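Peer 1: Predicted structure and sequence below. I'll ask about it afterward.
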Amino acid sequence: MEQNGGGRKKREKPNILITGTPGTGKTTMASALAEATQFCHINIGDLVKEKNLHDGWDDQFDCYLINEDLVCDELEDLMEGGGNIVDYHGGDFFPQRWFDRVVVLQTENSVLYDRLTKRLCTSQSSKLGLCRQQISLTFLSIWQGLYWAETY
């Protein structure tokens, strides 16, 4: 690997972060791109479950409480080599140096609502309210956390 202008080693293959609100098609896009490029697809949700990179279960949101330090420790060496497509609904805890490109997926609210209602929510109104709240918080954290991403 050669040095780039910033003193960091330049990877032969880029790392790509695909992010966006749940239901926008991140996993579908990441899988297709990984297949086309022969890059490694890393779904952070799956990685957290498989490697126990969490601090337990959140009953309110029906998800694992991700341990960001454990995730970063697990990925550090892999990301340095390049050729990875990371699939996650946020990105604020990843080191900026890991990614050469960031793709933020969006979709129309009506499409997103239908997808998430089917995937995440039961018919109970309290659950639906929690899902709406989670969607809003996730979208806000994406935009706040990715201030460093270059656009192309």
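Peer 2: Happy to help now that I have it.
Peer 1: Please count neighbours and contacts with C-alpha atoms only from this point.
Peer 2: Noted.
Peer 1: Number of residues surrounding Lys49?
Peer 2: 13 (other CA atoms under 10 Å).
Peer 1: Which helix or which strand is home to it?
Peer 2: helix 44-51 (DSSP states H and E).
Peer 1: Just the buried residues of that helix, please?
Peer 2: Using 16 or more other CA atoms under 10 Å as the test for burial, helix 44-51 gives Ile44, Val48.
Peer 1: Give the buried residues for the next helix-or-strand element following it.
Peer 2: Following helix 44-51 in sequence order, the next helix or strand is strand 54-58 (DSSP H and E). Buried residues in strand 54-58, defined by neighbour count with 16+ other CA under 10 Å: His54.
Peer 1: Check it against this one:
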Amino acid sequence: MSKSLNNLQPWGAFFLRLVLGIAMIYHGYSKVIPASFHGNTFSALDHHSHYVAALGLPYWLGYVSALTEFIGGILIFLGLLTRFAAFLIACNMLVALAMVTRHHGYSGSEYALALFVIALMLFFYGAGACALDRKIGFA
């Protein structure tokens, strides 16, 4: 039984990779792509950067955060540069987790904590099955 479950480990990482990738693309998209097609991308990024600055963090970190979520999510979803993208996302989620718990306590931090743990798992164990990393020799 244990051996057959061990054979499924790459598929476990694959499904976690898809979940994290979709979640990060979804959250990053709203920060990078404007809600109105008449606006420009920088207005959406500026809005997020102002929010980050209001939390007491550097303004430029808002740009880094949004782009990490969006581009990192795409990379994770594809399984491309997985460990690098997972590390950046884990750092991003750690900052988000610290900010949420600092302002609201533990309540509401479960989602960021779950994304942080998934990103750490992908960082330590790799992309799993069906990853572009395997095709190009990064796995």
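Peer 2: Looks like it arrived, so ask away. Just so it is clear, the model here is predicted, and its values are computed rather than measured.
Peer 1: TM value for the aligned chains?
Peer 2: After superposition, the two chains reach a TM-score of 0.29 (TM-score structural alignment, normalised by the length of structure 2), with 71 aligned residues with a CA RMSD of 4.8 Å.
Peer 1: Show me what the helix holding Lys49 of structure 1 is packed against.
Peer 2: strand 63-66 (3 or more CA pairs under 8 Å, 6 or more residues apart in numbering; DSSP states H and E).
Peer 1: buried set for the helix or strand containing Phe42 of structure 2?
Peer 2: According to DSSP H and E, Phe42 of structure 2 maps onto helix 41-54. Buried residues in helix 41-54 of structure 2, counted by 16+ other CA under 10 Å: Ala44, Leu45, Asp46, His47, His48, Ser49, His50, Val52.
Peer 1: Quick check, the last one in contact with Gly62.
Peer 2: Put plainly, it is Val52 of structure 2. Yes - the criterion here is CA atoms under 8 Å, and Val52 of structure 2 meets it with Gly62 at 5.4 Å.
Peer 1: Report the set of residues contacting both of those two.
Peer 2: Common contact partners of Val52 of structure 2 and Gly62 (CA atoms under 8 Å, 6 or more residues apart in numbering): none.
Peer 1: could you dump the buried residues of helix 41-54 of structure 2 to CSV with distance to Ser2 of structure 2?
Peer 2: Output for these, formatted as CSV (distance: CA to CA, whole Å):
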residue, distance to Ser2 of structure 2
Ala44, 49
Leu45, 47
Asp46, 50
His47, 50
His48, 46
Ser49, 48
His50, 50
Val52, 46
